[in-house]
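Asker: structure of the sequence below:
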Amino acid sequence: MIATMEYVDILDYSEQLGKMILQSDVMQKYRQTRKQLEEDKEAQQLIQAFIDIKEHYEDVQRFGRYHPDFNEVMKNVRKTKRAMDMNDKVATFKIAERNLQKLLDEISQYVALSVSEQVKAPKDGAALSDGGCGCGSGGGCGCAS
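Answerer: You can find the predicted model right below:
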């Protein structure tokens, strides 16, 4: 592709926009809460416990409700996730993460609509699909596509 001045200008504006996002209050709050989360030993233990039970959950999911430990594992997953989500550092981080996602979605929408009404952009943290994950498996993965 031959670089035109217009193309170079677009790249410059994109770089400026990226820098503005990185310097925004929303991004600063995200970084701050992420650092606090990473440094909190209790939160990290809860996250690790959830990761461990989630791996066991994925093994059980292969057999579904016919697995002998299905009910126990499902109960443990909910209990572990609830404990993790109730931690102040995790909850604060999730709020900051949602706010950053909202900012990025708004910027994507603004840029897309400035080009054309037909250009699709992520909305509400979702991918570019119409209600599913967009995997193309026809719902075989459990999504709604």
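Asker: from here on, just use CA atoms for contacts and neighbour counts.
Answerer: OK.
Asker: skipping adjacent residues, who's closest to the most centrally placed residue in the chain in space?
Answerer: Centroid check for the chain by CA atoms, centre = their mean gives residue 125 as the closest residue, at 7.0 Å. Spatially, and ignoring its direct neighbours in sequence, residue 125 is nearest to residue 101 (6.2 Å; CA to CA, 6 or more residues apart in numbering).
Asker: compare with the first, here's sequence two:
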Amino acid sequence: MLATLERVQILDTAEDIARMIIDSEVAENYRQRLYKMKTDPETQNKINRFTKLKEQYEYVQRFGRYHPDYQTIMKETRLAKREMDMDDNVASFKQAETALQNLLDEISYIIGRSVSESVKVDTGNPFFETKHKVGCSTGGSCGCSA
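Answerer: Reported below is the predicted structural model:
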């Protein structure tokens, strides 16, 4: 019975944490940026253009340099990608997305460490850094607890 009660409490706590994340400023900012990106016609035109060129790019990649339109498609795809990435709505969405991902990574790290210091927490981000990091791979020469 204790194990069942404990599991229910864990699930309740997990739901509380999920609700806090959903109600957070970071998540709200993400939703607003996503809405702006999806409803702006100019931004959508840039995204659609890039998507179509990407399909052509993938087709041309099958043949490589031997395809007659290889250079043209490669150049157009890169230019469309840059134009899409430089769009204010896309850029602000990507920043909001990164902020939300960092929040989720930090929460995962905290939960993992609360279970055990030896739990490996995969954040999915090779550049994820936290102030709780242990070791630096220099053998402790920086003063850390390696």
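Asker: picking that back up, how many neighbours does the residue nearest to residue 125 of structure 1 have?
Answerer: As a burial measure, residue 101 of structure 1 scores 19 neighbours (other CA atoms under 10 Å).
Asker: now the helix or strand hosting residue 98 of structure 2, how far from the chain's geometric center?
Answerer: Residue 98 of structure 2 is part of helix 88-115, with elements assigned from DSSP states H and E. Helix 88-115 of structure 2 sits 7 Å away from the centroid of its parent chain (CA atoms, centre = their mean, to the nearest Å).
Asker: what sits against the closest residue to residue 108 of structure 1 other than its chain neighbours?
Answerer: Nearest non-adjacent residue to residue 108 of structure 1, counting by CA to CA, 6+ apart: residue 121, 5.9 Å away. For residue 121 of structure 1, the contacting residues are 105, 108, 109, 112, 128, by CA atoms under 8 Å, 6 or more residues apart in numbering.
Asker: the closest residue to the fourth one other than its chain neighbours and residue 6 of structure 1: what is the separation?
Answerer: Right, residue 112 of structure 1. Excluding its sequence neighbours, the residue lying closest to residue 112 of structure 1 (CA to CA, 6+ apart) is residue 119, at 5.5 Å. From residue 119 of structure 1 over to residue 6 of structure 1 the distance is 20 Å, taken as CA to CA, to the nearest Å.
Asker: can you check residue 19 of structure 1 too?
Answerer: Distance from residue 19 of structure 1 to residue 6 of structure 1, counting by CA to CA: 20 Å.
Asker: next: residue 117 of structure 1.
Answerer: For residue 117 of structure 1, the distance to residue 6 of structure 1 (CA to CA) stands at 22 Å.
Asker: with residue 95 of structure 1 instead?
Answerer: Using CA to CA, residue 95 of structure 1 is found at 38 Å from residue 6 of structure 1.
Asker: and those two? which has more neighbours close in?
Answerer: Set side by side, residue 95 of structure 1 and residue 6 show more neighbours around residue 95, with 14 against 9, by other CA under 10 Å.
Asker: what's the mean deviation for the helix or strand residue 47 of structure 2 falls within versus structure 1?
Answerer: For residue 47 of structure 2, the host element (DSSP H and E) is helix 41-63. With the two structures superposed, helix 41-63 of structure 2 lies on average 0.7 Å from its match in structure 1, counting by mean CA distance after the TM-score superposition for structure 1.
Asker: tell me the secondary structure at residue 125 of structure 2.
Answerer: With DSSP: H, G, I helix; E, B strand; the rest coil as the basis, residue 125 of structure 2 sits in coil.
Asker: tell me the counterpart of it in structure 1.
Answerer: Structural alignment (TM-score structural alignment) places residue 125 of structure 2 against residue 124 in structure 1.
Asker: how many other residues sit next to that match?
Answerer: By the criterion of other CA under 10 Å, residue 124 of structure 1 has 13 neighbours.
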